[in-house]
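**Q** pasting the structure only:
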C-alpha cells in the first residue's frame, strides 16, 4: 500500500485535493515505473491478469466472465499485462493510465509479447469515452485508491458501461489500514483507527504531496457502488495460497495467513 522513496519523504495523514492527488500520482508513477517493473514485472507477466499480490489470476477466478467479443477498458493499467491477456482471449481492449512512465512499459511489453493494445493516457475522474462504450471495466489496484473523489470514478465507470456491464476492481483490503505496512510481526499489531479516512500522504520538505493513497471502509465502497447505480455481485477476499512465499511490500505469507490483504469488488450495471 505505502511505498518508500530515497530520500524518505515525510509521512502524514491529511486531506488533499484531487489536483494535489493527480499531480502526486503522475509524478510518483512516472518516476517509479522502472523500479516497479524491475521488482514486480516477472510476477505480473507480460500478458496475464493478476488481481493481487496473493497471486489470484483471472484465468482461474473468472471474475469478468466470458470476455470474447466484449469491449473492455482496463483502468490504471500500469504496463497493461491484463489488457494483453484479455486481448489474447478475444476481447476488444483499451488500456488507460495516468502515468506516461507506466505506459512506456506497456509499449515495451507489447513489443516483447507481440500483443499490441490501444493505450490512452487519461484521468480516471474524466474518462475520455462516450456513454455505453464498454461491456466490462476492470482494474487491479489501479485508479480507485489514488483519487480523492472515488465516488466520481464509480459514476464515470457507470457512464461508459453498457446496461448489464460489469465493473471489477481490486484494492488493498480496507482492514489493512488498521496495521502498519510491515510484512513482519510488527505488521500484526493494530495501531490505527479503521474509521480514520484521512489519506496516507508522503510529502517533500515544502509540504507538497509526492505520494497519496486513499482509505475507505468496506461499507464506503459498497455505498459508492450503489450510489452510482451498481449492484454488488461478489466481494472476493483472496486467501494466501500455500507455497506462495513472495513478499510484496506489506503483503507476506505471515500476514496473509491471518487476515486478508486484498478486496475484489464484482459489480454489475442493471
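**A** Happy to help now that I have it. What you are looking at is a predicted structure, and each value in this text was computed from that prediction instead of being measured. Residues are numbered from 1 along each chain as shown.
**Q** contacts and neighbour counts: CA atoms only from here.
**A** OK.
**Q** mind listing the strands in the stretch 151-270 of the chain by residue range?
**A** 161-172, 200-203, 209-213, 231-236, 262-268 (DSSP state E, counting those that start in this stretch).
**Q** got another, please set it beside the one above:
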C-alpha cells in the first residue's frame, strides 16, 4: 500500500507484507478493520471525485449516467455490493430504483449515513460480507459493484453463488475491479509502476500484517480466466468485458492510477454479466 494509507496502517499496527494465503474468515476480519480505519482518509481523498449521489464505475471516470450498463433501473430492485459511502446506490434511487446497499465496514457505512442525511436520499444500508448475503432468494432484479468487495473476499465463486441465489433469472450483475494485469506491476503511479515484478499467474494474496502476524489488509488476485470460470460456474453469462481507456485531459492520480500508466495499459475491468434464466 502507498503512504496515503499511513494513518490506517499506524492505527492497525501494520508492520509489513507477507507472502501467504488468507482464508475467508481472516479476509473478512482484515478488510473490516482496514476499511474502518481508512474510511475517513479515503473519503477525504476521493469523496469529491465520487460525489454523494453519483455512479462512477472506476478511476477513469466512466459514469453509469452515460453508459447505462445496468439498463433501465426505474422500478427495479437493485443491490449494491460493497457500497462504501453508497453514492452509486443514491444515484440509483434518484433514478427511481428500489435499492439496498451493503458493506462489511461500519466506518464506510458511517459515511453512507452522513451522505444519506446530506442529500436527503435515504438508502437502506446493511453491514454484511459479500460471501454471506443476508437477503432472500430471488429478491433483486439487478446487482452492481464499483470496486467494492469482490477483490477482498477469499472465494470469489462463493460471492457469485450468493448473488445467483438472491438475483432473479435474467438479472444483470455488473462489477468493476482492478484489471488483473495490474497485479504484475508495483502499486505505484509513477515510473516504478511500469516494470513487471511478479507473475500474473501467482494467485498468492497480498497480505499486510501487524507485528504478531495478524492480517490487517488482504486483497486477492484472480486472472481474467478465473473470473470468467467463476461466473459461468455459478450461472452467469459474460456479455461484455469493458477495459476503459484513460480519458484525454484526465490528470488526476488515484492511488496507482495515473495518466502515465493509463496511456499504456488498462487499470480497470468492468464485467457485464447476466444470470441465466
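**A** The structure has been received and is ready for your questions. These numbers come from a predicted model, not from an experiment.
**Q** TM between them?
**A** Overlay of the two chains. TM-score (TM-score structural alignment, normalised by the length of the first structure): 0.98; 270 aligned residues with a C-alpha RMSD of 1.1 Å.
**Q** and the strands of the stretch 151-270 of the first structure as TSV, adding distance to residue 67 of the first structure?
**A** TSV is the format used below for the strands of the stretch 151-270 of the first structure (distance: least, C-alpha to C-alpha, whole Å):
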stretch	distance to residue 67 of the first structure
strand 161-172	11
strand 200-203	35
strand 209-213	30
strand 231-236	17
strand 262-268	15
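**Q** any idea which of those is most buried?
**A** Mean neighbours per residue, mean count of other C-alpha atoms under 10 Å, is largest over the strands of the stretch 151-270 of the first structure for strand 209-213, with a mean of 25.
**Q** which residue in the first structure lines up with residue 39 of the second structure?
**A** Matched by TM-score structural alignment, residue 39 of the second structure corresponds to residue 33 in the first structure.
**Q** so how much does the helix or strand encompassing its match differ from the second structure once superposed?
**A** Here residue 33 of the first structure sits within helix 18-44, counting by DSSP states H and E. In the superposition against the second structure, helix 18-44 of the first structure averages 0.6 Å from its aligned positions (mean C-alpha distance after the TM-score superposition for the first structure).
**Q** so for that helix, what gets flagged as buried?
**A** 20-30, 32-33, 37, 41, 44 (16 or more other C-alpha atoms under 10 Å).
**Q** same question, stretch 242-258 of the first structure
**A** For stretch 242-258 of the first structure, the neighbour count (16+ other C-alpha under 10 Å) marks 250, 251, 252, 253, 254, 255, 256 as buried.
**Q** where does it end up in the second structure?
**A** Using TM-score structural alignment, stretch 242-258 of the first structure lines up with residues 248-264 of the second structure.
**Q** can you give me the helices in the second structure?
**A** Remark: helices assigned in the second structure by DSSP state H are 6-12, 24-50, 64-67, 87-94, 106-119, 156-166, 224-233, 259-262.
**Q** can I get those helices in JSON lines including distance to residue 79 of the second structure?
**A** Compiled in JSON lines, these are given as follows (distance: least, C-alpha to C-alpha, whole Å):
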{"stretch": "helix 6-12", "distance to residue 79 of the second structure": "29"}
{"stretch": "helix 24-50", "distance to residue 79 of the second structure": "18"}
{"stretch": "helix 64-67", "distance to residue 79 of the second structure": "15"}
{"stretch": "helix 87-94", "distance to residue 79 of the second structure": "8"}
{"stretch": "helix 106-119", "distance to residue 79 of the second structure": "15"}
{"stretch": "helix 156-166", "distance to residue 79 of the second structure": "9"}
{"stretch": "helix 224-233", "distance to residue 79 of the second structure": "18"}
{"stretch": "helix 259-262", "distance to residue 79 of the second structure": "30"}
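**Q** among these, which comes closest to residue 205 of the second structure?
**A** Nearest to residue 205 of the second structure among the helices of the second structure is helix 24-50; the distance by C-alpha to C-alpha comes to 9.8 Å.
**Q** tell me what the closest one is packed against?
**A** Packed against helix 24-50 of the second structure, as judged by 3 or more C-alpha pairs under 8 Å, 6 or more residues apart in numbering; DSSP states H and E, are the following elements: helix 6-12, helix 106-119, strand 215-219.
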